[in-house]
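Peer 1: pasting a predicted model and its sequence here:
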Amino acid sequence: MALIRLFLIAFVVLTVIYVSLSLYSRARARDRLEAEWDTGDIAGPREDYVQQGLATYDSSLRRKLILGVYIVPMTLVCVTIYLVNFA
């Protein structure tokens, strides 16, 4: 029962961290795209350029790497529990 409670609390905390990182990373991508449009000779409306860039960002590797927030800590906890109990 204690293990389930640990994983539940960890999942909630990691979800808060994941959402925060996702929002921060997306805001940084938006700022970068807006700065590129402001300084460059990019044709078309600014909002269209930003939306197209954010669509590209949504399918990027960086976006998927943020999921490591879940994978790395949970894997470390599982390995530690295994090593303490069975090794």
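Peer 2: Good, I have the coordinates.
Peer 1: from here on, contacts and neighbour counts on C-alpha atoms
Peer 2: Noted.
Peer 1: can you count the residues close to residue 32?
Peer 2: 14 (other C-alpha atoms under 10 Å).
Peer 1: how much space between it and residue 40?
Peer 2: Computed as C-alpha to C-alpha, to the nearest Å, the residue 32 to residue 40 distance reads 12 Å.
Peer 1: in the chain, where's the longest helix?
Peer 2: helix 2-39 (DSSP state H).
Peer 1: center of the chain - which residue?
Peer 2: In the chain, the centroid-proximal residue (C-alpha atoms, centre = their mean) is residue 66; its distance is 3.0 Å.
Peer 1: I'd say that one and residue 20 touch.
Peer 2: No: look at residue 66 against residue 20 with C-alpha atoms under 8 Å: they stay out of range, at 10.4 Å.
Peer 1: in addition, the following structure is provided for comparison:
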Amino acid sequence: MFALLRLMAVGFVVLTVVYICLSLYSRSVRRGKLEAEWDTTHGTGDREETPERDAFIEEGLQDYDGSLRRKLIWGVYIIPMTLVTALIYFMNFH
């Protein structure tokens, strides 16, 4: 039983690190796409940070926070935990 708890604790820490990295990467990719969209519609110019550009990017990131893609990242926790639980169950009880 102690080995299972230790496995779950280590697994949770590893999955948390993976989740944070994946979440930050996905958000940075979305920010890059929003910046590129702004630059193509308004011209690149000197790529000056304007309040309008910042507001556009922040609005886009707020939309991203409620998106399906953001919710799918939770699969980092759900899929491995489900597989390990199923594996333990089938190895011990079937």
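Peer 2: Thanks, I have the structure now. Just so it is clear, the model here is predicted, and its values are computed rather than measured.
Peer 1: by contact count, what packs against the longest helix of the first structure?
Peer 2: Where contact means 3 or more C-alpha pairs under 8 Å, 6 or more residues apart in numbering; DSSP states H and E, helix 2-39 of the first structure is packed against helix 46-58, helix 68-86.
Peer 1: equivalent range in the second structure for the shortest one?
Peer 2: It stands for helix 46-58 of the first structure. Alignment of helix 46-58 of the first structure against the second structure: residues 53-65, by TM-score structural alignment.
Peer 1: how much does that stretch stray from the first structure?
Peer 2: After superposition onto the first structure, stretch 53-65 of the second structure sits on average 0.2 Å from its aligned residues (mean C-alpha distance after the TM-score superposition for the first structure).
Peer 1: how far away is the residue nearest to residue 37 of the first structure when sequence neighbours are not counted from residue 21 of the first structure?
Peer 2: Spatial nearest neighbour of residue 37 of the first structure, excluding adjacent residues (C-alpha to C-alpha, 6 or more residues apart in numbering): residue 46 at 6.5 Å. Using C-alpha to C-alpha, residue 46 of the first structure is found at 25 Å from residue 21 of the first structure.
Peer 1: just residue 6 of the first structure next, same as before
Peer 2: Using C-alpha to C-alpha, one obtains 22 Å as the distance from residue 6 of the first structure to residue 21 of the first structure.
Peer 1: the more surrounded of the two?
Peer 2: residue 21 (16 against 11).
Peer 1: surely the more buried one meets residue 66?
Peer 2: Yes: counting by C-alpha under 8 Å, residue 66 is a contact partner of residue 21 of the first structure at 7.3 Å.
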